[in-house]
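In: what follows is a predicted structure for the sequence shown.
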Amino acid sequence: MIAWPGLYPPVKRLLDIAASGTALVITAPVMGVVALTVRSRLGSPVLFQQLRPGRDGELFELRKFRTMRAGAGTDAERMTDLGRFLRSTSLDELPSLWNVLRGDMSLVGPRPLLPAYMDRYTASQARRHHVRPGLTGLAQVRGRNALSWEEKFASDVEYVETMSLATDVKVLFATILAVVSRRGISANDSETMPEFLGTADSVAATSPERRS
């Protein structure tokens, strides 16, 4: 049973507006320094911008600081020392506060992933799009990229079912601890998370043999 049929969703939105607006003002000097550093080390563009699905699958343009060199190659080959530092400290996420202020995202919620994944989710996993995606979420404080995709999606669906002010406060405090400890930045065998190709159930449901 969904735990938030009452007043919390609009309250959550008001809190997102207040918190993201305040954070944008406070972190403006830091973002200025990061932007200049990225520009001098990696060149233009300073921001990484990419379409991601939000609530109900509606696409929006996510903004983050760029962490990789342009060109071909694997994530590990294109990742820079500056990029690793920005990711480990979550400084690359600061421009996403603008997405929160706009209403594309929330402070807490399932992380926004690639549009290509939408058709690869099981019916249960797709429920992660019943709420706005977040800067952080249960999956991030439980292990971030050290978790498997299935573990991440289970945490996302759990959040959808239990969303509350108490849960959000706990996640935000746990996020601070996770950032300080720099836990789960990379997957076990990849610089970032490997591509999600679908779970056994979702792959079987969409295979040509099953569709026929």
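Out: Happy to help now that I have it.
In: only C-alpha atoms for contact and neighbour calcs from this point on.
Out: Noted.
In: helices of this structure, start to end?
Out: In the chain, the helices defined using DSSP state H lie at 8-26, 28-42, 75-78, 81-88, 96-102, 138-142, 149-162, 165-181, 200-206, 208-211.
In: looking at the ones you listed, which is buried most?
Out: Burial of the helices of the chain is given as mean neighbour count (mean count of other Cα atoms under 10 Å); helix 138-142 ranks first at a mean of 24.
In: who does it touch, helix- and strand-wise?
Out: Under the contact criterion of 3 or more Cα pairs under 8 Å, 6 or more residues apart in numbering; DSSP states H and E, helix 138-142 touches helix 149-162, helix 165-181.
In: center of this protein, which residue is that?
Out: Compute the mean C-alpha point of the chain, and by Cα atoms, centre = their mean the closest residue is residue 111, 3.0 Å away.
In: these two touch, right, that residue and residue 129?
Out: No: counting by Cα atoms under 8 Å, residue 111 sits too far from residue 129 to count as a contact (9.8 Å).
In: got another, please set it beside the one above:
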Amino acid sequence: MKRFIDLCLALVAIFILLIPIVFLAILVKLTSKGPVVYWSDRVGKHSKIFKMPKFRTMRVDTPAVATHLLPDPQQFLTSIGPFLRRSSLDELPQLWSILKGDMSFVGPRPALFNQDDLIGLRVVHGVDQIPPGLTGWAQVNGRDELPIPEKVKLDEYYLKNQSISMDIKIIALTFIKVVRRDDVAH
């Protein structure tokens, strides 16, 4: 049932957001060198690696590590990168990952392939058994500001309590947080 809902919502979202997606793609292309979309290796269900798309917000010569591990992340951002990140518009291409079945609308945010500490804790707590999400319980309870053990506790809570009503609540809270720009590090 959840997969069916994800497919329907993704198709509706793509239809509604097609013009803004095309506009943002053009804007990314006009303001920086390189591809419009950045495909990062992420960890999905059962710890399987998949390619997750995002509008590119960083220069093409940026090292492939979590932003918080860069010595000075600001030096790598493109001119529209900060806006795309603050508004979470850089996440729109992930609708493709939802259509493909690599992601869900709600679930733990997909870890980077090299975030061994996060991946390991998720395996220990069984969180790797569900698809990652565009948003999740950890996202609405701290987003970028949470330490990894706390994120995994929140991911595990979602794993044990997931339901359609909880997903609706998380999506609504995500919308509120994005509009307010709460808990965004970069």
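Out: In hand now; what should we look at? On a predicted model such as this, the values are computed, not experimentally measured, just so you know.
In: and the residue nearest to the centre of structure 1, what does it touch?
Out: Applying Cα atoms under 8 Å, 6 or more residues apart in numbering, we find residue 111 of structure 1 in contact with 133-137.
In: got the contact list for stretch 33-49 of structure 1?
Out: Residues lying outside stretch 33-49 of structure 1 but in contact with it, judged by Cα under 8 Å, 6+ apart, are 61-69, 82.
In: just the buried residues from these, in ChimeraX please.
Out: Buried subset of the contacts of stretch 33-49 of structure 1, written as a ChimeraX selection, criterion 16 or more other Cα atoms under 10 Å:
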select :62,63,64,65,66,67,68,69,82
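In: next step: the contacts of stretch 33-49 of structure 1 restricted to strands.
Out: In this view, the contacts of stretch 33-49 of structure 1 that belong to strands under DSSP state E are 61-65.
In: can you lay out the residues you listed as a markdown table showing distance to residue 100 of structure 1?
Out: Shown next, in a markdown table, are those (distance: Cα to Cα, whole Å):
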| residue | distance to residue 100 of structure 1 |
| --- | --- |
| 61 | 12 |
| 62 | 10 |
| 63 | 11 |
| 64 | 12 |
| 65 | 15 |
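In: and which of these is nearest residue 166 of structure 1?
Out: residue 62 (26.8 Å; Cα to Cα).
In: can you redo the helices and strands packed on helix 138-142 of structure 1 as JSON lines with distance to residue 105 of structure 1?
Out: Listed next are those as JSON lines, based on distance: least, Cα to Cα, whole Å:
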{"stretch": "helix 149-162", "distance to residue 105 of structure 1": "14"}
{"stretch": "helix 165-181", "distance to residue 105 of structure 1": "14"}
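In: closest one to residue 88 of structure 1 among the ones you listed?
Out: Taking Cα to Cα, helix 165-181 is the member of these nearest to residue 88 of structure 1, at 6.9 Å.
In: so that closest one corresponds to what in structure 2?
Out: Aligning helix 165-181 of structure 1 against structure 2 (TM-score structural alignment) gives residues 164-180.
In: outside of that stretch, which residues touch it?
Out: Contact partners of stretch 164-180 of structure 2, identified using Cα under 8 Å, 6+ apart, comprise 2, 86-88, 106, 135-137, 139-140, 183.
In: how about a cut-off of 10 Å?
Out: Residues outside stretch 164-180 of structure 2 that contact it (Cα atoms under 10 Å, 6 or more residues apart in numbering): 1-2, 5, 86-89, 105-107, 134-143, 158, 163, 181-184.
In: mean per-residue distance, that stretch to structure 1?
Out: Comparison of stretch 164-180 of structure 2 with structure 1 after fitting gives an average deviation of 0.5 Å (mean Cα distance after the TM-score superposition for structure 1).
In: tell me the contacts of the aligned partner of residue 52 of structure 2 in structure 1?
Out: In structure 1, the residue matched to residue 52 of structure 2 (TM-score structural alignment) is residue 62. When contacts are counted by Cα under 10 Å, 6+ apart, residue 62 of structure 1 touches 47-54, 93, 95-100, 104-105, 112-113.
In: of the residues you listed, buried ones?
Out: For these, a neighbour count by 16+ other Cα under 10 Å gives the buried set as 47-48, 52-54, 93, 95-100, 104-105, 112.
In: now the two most distant members of these.
Out: Pairwise distances among these were taken by Cα to Cα; the largest, 19.5 Å, belongs to 47 and 54.
In: OK, contacts around residue 153 of structure 1?
Out: Applying Cα under 10 Å, 6+ apart, the residues contacting residue 153 of structure 1 are 110-111, 121-122, 124-128, 138-139, 147, 159.
In: just to revisit the earlier point, got any residues that touch both of residue 111 and residue 129 of structure 1?
Out: The contact sets of residue 111 of structure 1 and residue 129 overlap at 53-54, 156 (Cα under 10 Å, 6+ apart).
In: and the residues you listed, which is closest to residue 22 of structure 1?
Out: Within those, the smallest distance to residue 22 of structure 1 is 22.8 Å, found for residue 54 (Cα to Cα).
In: surely the closest one and residue 135 touch.
Out: No: with contact defined as Cα atoms under 10 Å, residue 54 of structure 1 does not reach residue 135; the gap is 12.0 Å.
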